[in-house]
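> mind looking at a prediction? Sequence and model below.
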Amino acid sequence: MAPNKMLEKKGFKLGTFSSNCSSGMTVSKAPERWVNSWDNNLKLGKMLDDAGIDFMLPIARWIGYGGETDFHGGVLETITWATALLAHTKTLSVFATVHTAANHPVVVAKQIATMDQIGQGRAGLNIVAGWNKPEYEALGLTLPDDHETRYGYAQEWFDIVRKLWDSREHFDWNGENFTLKGVKGDPWPVNGVVPILNAAGSGLGREFATQNANYLFTPAIDL
């Protein structure tokens, strides 16, 4: 079993971002822009693994930006993408990116734990509490205007995930956003936890990350 590099506090971490999305991070009409096929992602993952790179981080998208190339219109779903990569690599840590509003915490806790079992302790979870409004509307969801509501929901969501990973007994939950009865987390992450990353730019988002995450993914505009 390889240690999860992203749980180690020492050293600079190097990884890739958005290879599961069409065009990656390049908004371009260039014919050679990134093609996010599974074959390309698998080749990239194996290459990164062989080179000793630390991690791969995906973007969770549901609709693209439209236009001639429909930037990010094609997206490999992140949990299945990450699980497959973990099954084909040896030391690389691979994150799944999850929108709290679109994914039930009990389901996600089991998905990530299963993913971590397959990867022998190399899985990671990137939590997204809010995203652009059209993608929420595409799923029939409402994006709250205030960050207090978004991160209040995300906090309860993650508290449930953590309890499922920490507890070995069935438990009930009666909260503001979730009511659960007799839930249990089996299976559990190999190391008891997985590295948590939070993508946030607001003050409340960064506060959420400092309280809950191992890593904050944020624009370096105003720190």
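Received it, and whenever you're ready, just let me know what you need. Numbering: from 1, shown residues only.
> use CA for all of it now, contacts and neighbours both
Noted.
> quick one: the strands in this structure?
Under the criterion DSSP state E, strands of the chain are mapped to 15-17, 55-57, 93-99, 123-128, 171-174, 179-183, 196-199, 215-217.
> what's the first-to-last distance across stretch 188-196?
15 Å (CA to CA, to the nearest Å).
> got the buried residues for that stretch?
The neighbour-count check on stretch 188-196 (16 or more other CA atoms under 10 Å) flags 188, 189, 190, 191, 193, 194, 195, 196 as buried.
> would you map the helices across the chain?
Taking DSSP state H to define them, one finds helices in the chain at 38-51, 78-87, 105-118, 133-138, 147-166, 203-212.
> can I get those helices in JSON lines with distance to residue 222 and mean neighbour count?
Formatted as JSON lines, the entries for the helices of the chain read as follows, by distance: least, CA to CA, whole Å; neighbours: other CA atoms under 10 Å:
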{"stretch": "helix 38-51", "distance to residue 222": "31", "mean neighbour count": "16"}
{"stretch": "helix 78-87", "distance to residue 222": "29", "mean neighbour count": "21"}
{"stretch": "helix 105-118", "distance to residue 222": "31", "mean neighbour count": "22"}
{"stretch": "helix 133-138", "distance to residue 222": "23", "mean neighbour count": "14"}
{"stretch": "helix 147-166", "distance to residue 222": "18", "mean neighbour count": "18"}
{"stretch": "helix 203-212", "distance to residue 222": "10", "mean neighbour count": "16"}
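> one more structure, for comparison:
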Amino acid sequence: MKPIEIGAFLPIAQNGFALSSNSNPYPPSFAELRDISRLSEEVGLDYIFSMSKWRGFGGATHYWDASFESFSLMAALAASTERVDLYATINPLLFHPAAFAKMAATIDHASNGRLGINLITGATIDEYAQMGILPENYDQQRYRYATEWIEVVKRLWSEAAVDHYGEFFRLEACVSEPKPLRKPFPKLVCAASSEEGLRFTATHADMSFISSRDIDTIKRRSRQGKALAGELGKSIKTAVPLFLVLGETQADADAYQEFLIEGADVDALRNMGQAQTAQSRKGAQEHGAQRLADSRQIYGGLPVVGPAERIAEVISDLAEDGDVDSFLLLFADFRQGLQMFGDRVMPLLGRSVG
């Protein structure tokens, strides 16, 4: 199998990634996230990743109602880890590019060049509307805004001083020192499903995250993103989030999945579905409609249910037939799931532990 990267999607928000009362509740805890991050290193993963979430979806589990801020968390985890890359999530709305450029360079130095950045434009706009920071007509111009923002950031990371007079930002002989250690820039990833979003990702990012519950759709989008990048004269990697329900046998894994589904937080599922269908973006609307139609869709990412052999089979198929380069792992219980993944799945993938 071709070389792949494997990461852990840290449960930084209430109840993690399963909308179920039978999942680990994961109230925000730095000690817990530190231990999960260190375990990720011990079992041989390549990176850890944290999302940005400013408003949850309620329900019996208070799903994502409480969460840590991504960049602050990853800065702290830089001092608690030694090897894994650290991907933090940012929406350009939250920080002026000059402030962000220095923040990112600081964390990159603190981690000895391990910082990666996940750039988002906002899956649910009400997270940012509640702050009163949305520019007029932002939903229609979000990628113009993000394009100008990241172009300014990259200039600040590479030029001695920046003059910029754009649609959204104005800088005059603006300096940002020191520059990041990682050259030419910290790794940049982006998740998008619209044509505009895919073009933005192919143009500006190093890796595209693909989220779908359908394996054939993942393969098609992976090839599509790479082809688009090729048309622009560059290459790009693709990554897929996987929600793993591991068991000793298929029957064990199936039973564990049913246990999680029995505890489905139907109110949180409804609230998330309604929030997504209210967005203007087609991808968000589709995800929301699926959740409103099926109360079993309690997972984030592509659910893969089975023993180690089944997990390895799906990863290998996506890597080879879909040309996927990276896999971001989610679990209902991260300590148990990561340990089992390291012990059982990593050897099947030809990866060593630690």
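Cool, got the structure. Being a predicted model, the structure only gives us computed values, none of them experimental.
> one step back: closest one to residue 134 of the first structure among the strands of the first structure?
For these, proximity to residue 134 of the first structure was assessed by CA to CA; strand 93-99 is nearest, at 14.0 Å.
> and that closest one, what does it pack onto?
On a contact count with 3 or more CA pairs under 8 Å, 6 or more residues apart in numbering; DSSP states H and E, strand 93-99 of the first structure meets strand 55-57, helix 78-87, strand 123-128.
> swap the cut-off to 10 Å and go again
Identification of packing neighbours for strand 93-99 of the first structure by 3 or more CA pairs under 10 Å, 6 or more residues apart in numbering; DSSP states H and E yields strand 15-17, helix 38-51, strand 55-57, helix 78-87, helix 105-118, strand 123-128, strand 196-199.
> tell me which of these lies nearest to residue 166 of the first structure.
Distances from residue 166 of the first structure to each of these were compared using CA to CA; the minimum, 10.9 Å, belongs to helix 105-118.
> tell me the residue in the first structure aligned with residue 9 of the second structure.
Residue 9 of the second structure maps onto residue 17 of the first structure when the alignment is built from TM-score structural alignment.
> so how far is residue 176 of the first structure from residue 149 of the first structure?
Residue 149 of the first structure sits at a distance of 11 Å from residue 176 of the first structure (criterion: CA to CA).
> correction: the previous question concerned residue 94 of the first structure.
Where residue 176 of the first structure is concerned, residue 94 of the first structure sits at a distance of 32 Å (CA to CA).
> ok so, going back, okay, the strands of the first structure in TSV with distance to residue 109 of the first structure next?
Output for those, formatted as TSV (distance: least, CA to CA, whole Å):
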stretch	distance to residue 109 of the first structure
strand 15-17	23
strand 55-57	18
strand 93-99	11
strand 123-128	10
strand 171-174	14
strand 179-183	11
strand 196-199	12
strand 215-217	19
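> measure the match of residue 9 of the second structure to residue 98 of the first structure for me?
If you go by CA to CA, the gap between residue 17 of the first structure and residue 98 of the first structure works out to 15 Å.
> looking at the two, which has the bigger crowd around it?
Just comparing residue 17 of the first structure and residue 98: by other CA atoms under 10 Å the higher neighbour count belongs to residue 98, 24 against 14.
> I'd say the more buried one and residue 108 touch.
Yes. In this structure, residue 98 of the first structure sits in contact with residue 108. The criterion is CA atoms under 10 Å, and the distance is 8.2 Å.
> trace residue 29 of the first structure over to the second structure, please.
Residue 29 of the first structure maps onto residue 21 in the second structure when the alignment is built from TM-score structural alignment.
> again with residue 182 of the first structure
Alignment of residue 182 of the first structure against the second structure is given by TM-score structural alignment, with residue 173 as its counterpart.
> check contacts around the residue positioned nearest the centre of the first structure.
The centroid of the first structure falls nearest to residue 97 when counting by CA atoms, centre = their mean (2.0 Å). Under the criterion of CA atoms under 10 Å, 6 or more residues apart in numbering, the contact partners of residue 97 of the first structure comprise 57-61, 77-79, 82, 124-128, 197-199.
> residue 13 of the first structure: which of the buried residues of stretch 188-196 of the first structure is nearest?
Checking these against residue 13 of the first structure with CA to CA, the nearest one is residue 195 at 12.7 Å.
> thought that closest one was touching residue 209?
No. Counting by CA under 10 Å, residue 195 of the first structure sits too far from residue 209 to count as a contact (11.9 Å).
> what do the two both touch?
Counting by CA under 10 Å, 6+ apart, the residues touching both residue 195 of the first structure and residue 209 are residue 215.
> what do we get in the first structure for residue 111 of the second structure?
Taking TM-score structural alignment, the alignment pairs residue 111 of the second structure with residue 119 from the first structure.
> er, residue 54 of the second structure I mean
Going residue by residue (TM-score structural alignment), residue 54 of the second structure aligns to residue 62.
> if I pick the closest residue to its match other than its chain neighbours, what's in contact with it?
Closest residue to residue 62 of the first structure in three dimensions, ignoring its sequence neighbours and counting by CA to CA, 6 or more residues apart in numbering: residue 135, at 6.1 Å. Contacts were defined as CA under 10 Å, 6+ apart; by that measure residue 135 of the first structure touches 61, 62, 63, 64, 141, 142, 143.
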